[in-house]
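Asker: Sequence plus predicted model, see below.
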Amino acid sequence: MSLYGKILLALDLSAECDQLINKAREIASANSAELYLLHVIEPLSFAYGGDVPMDLTTIQEQLDEHAHSRLNKYAEKIGYPVKEQMVITGHTETEIHRLAKEKAIDLIVVGSHGRHGLALLLGSTANSVLHGATCDVLAVRVHEEK
């Protein structure tokens, strides 16, 4: 019996994602696990508090299309069968937790930038995912690409 049957890899689509996909591939291979890829887009209305005097629908659709394209490239690059790729609009931590429960995920893999100072006090996505998850969470320390 494998330790992790279903793995959710949450990607922010940054340059550092290669570090995450390598780690997720290793763990998925070792466990013969199903691998799910996820990217969450925070709605533009979140960033502007909902008080935007223009329709953001077209811009949001362009962001979605771009995210689907980038996520597909990571799915091809990972070199392991991907059960499902998902781009979801919502609050990042909430959507990761919801999807992990919905898909009965055993392990969530996220990147951690090792923030310091004020960013550390305010928390990070990895920290929020860790504290609200009902399964194991692997926060992979990523290093900025130079």
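Answerer: Arrived safely. Numbering: from 1, shown residues only.
Asker: Only C-alpha atoms from now on, for both contacts and neighbour counts.
Answerer: Will do.
Asker: how about residue 134, secondary structure?
Answerer: Here residue 134 is recorded as coil under DSSP: H, G, I helix; E, B strand; the rest coil.
Asker: burial of it, as a residue count?
Answerer: For residue 134, the count of nearby residues is 16 (other C-alpha atoms under 10 Å).
Asker: second one coming, line it up with the first:
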Amino acid sequence: MSIYRHILVAVDLTDDAAQVVARAQKFQGEGVRFSLVHALEPLGFAYGGDIPMDLTSIQDQLTAHARAKLAELAPLLQVPTERQYVFTGMPDAEIHRLADQEGVDLIIIGSHGRHGLALLLGSTSTGVLHGAHCDVLAVRVGLKTA
């Protein structure tokens, strides 16, 4: 029996998401429920707000794509639609907010294990780890296996 009752699985929707979900599946058991989340950074952040056009329709398309990808992953963890979340905002802040709001006791997230400059600039998994009010499992992803 797992000590965790509500597990939030945060995925980036790359091929690495499968590794994160596979690790989460190891926690499946009686009384354990899962939620899935993907947080999109606003397009204005990515381009510094310097694009003189309305990005709303593109952001809506990205959100729809993210919802479809979560719906593909959800059956693996038996996550109902009402616990599949897509947010637009800073990923670590949105994951913290959702975890606190839903009473999550474990967050599972992928980590690329960046070093050097990439580590100094930060990553979502590092931000989640340092601001979470619950346990965090960072799953090493993107490793090539022989």
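Answerer: In hand now; what should we look at? No experiment lies behind these values; they were computed from the predicted model shown.
Asker: TM-score for these two?
Answerer: Once superposed, chain against chain, the TM-score is 0.91 (TM-score structural alignment, normalised by the length of the first structure); 143 aligned residues with a C-alpha RMSD of 1.7 Å.
Asker: Please enumerate the strands of the second structure.
Answerer: 6-10, 33-40, 84-88, 106-111, 135-140 (DSSP state E).
Asker: can you tell me the mean distance of the third one from the first structure after alignment?
Answerer: Averaged over the aligned pairs, strand 84-88 of the second structure sits 0.7 Å from the first structure after superposition, using mean C-alpha distance after the TM-score superposition for the first structure.
Asker: Can you show me the helices along the second structure?
Answerer: Here the second structure has its helices, by DSSP state H, at 17-25, 43-46, 56-77, 91-102, 117-121, 124-131.
Asker: As CSV, these with mean neighbour count and distance to residue 8 of the second structure would be great.
Answerer: Listed next are the helices of the second structure as CSV, based on neighbours: other C-alpha atoms under 10 Å; distance: least, C-alpha to C-alpha, whole Å:
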stretch, mean neighbour count, distance to residue 8 of the second structure
helix 17-25, 19, 9
helix 43-46, 13, 25
helix 56-77, 15, 11
helix 91-102, 18, 7
helix 117-121, 9, 24
helix 124-131, 17, 12
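Asker: Residue 144 of the second structure: which of these is closest?
Answerer: helix 17-25 (12.1 Å; C-alpha to C-alpha).
Asker: Please tell me how far residue 112 of the first structure sits from residue 41 of the first structure.
Answerer: 18 Å (C-alpha to C-alpha, to the nearest Å).
Asker: do the same with residue 80 of the first structure
Answerer: Applying C-alpha to C-alpha to residue 80 of the first structure and residue 41 of the first structure gives a distance of 24 Å.
Asker: ok, residue 68 of the first structure touching residue 84?
Answerer: No: the criterion here is C-alpha atoms under 8 Å, and residue 68 of the first structure misses it with residue 84 at 12.0 Å.
Asker: list the contacts for the residue lying farthest from the centre of the second structure?
Answerer: Distance to the chain centre peaks in the second structure at residue 52, reaching 29.9 Å (criterion: C-alpha atoms, centre = their mean). Listed by C-alpha atoms under 8 Å, 6 or more residues apart in numbering, the contact set of residue 52 of the second structure is empty.
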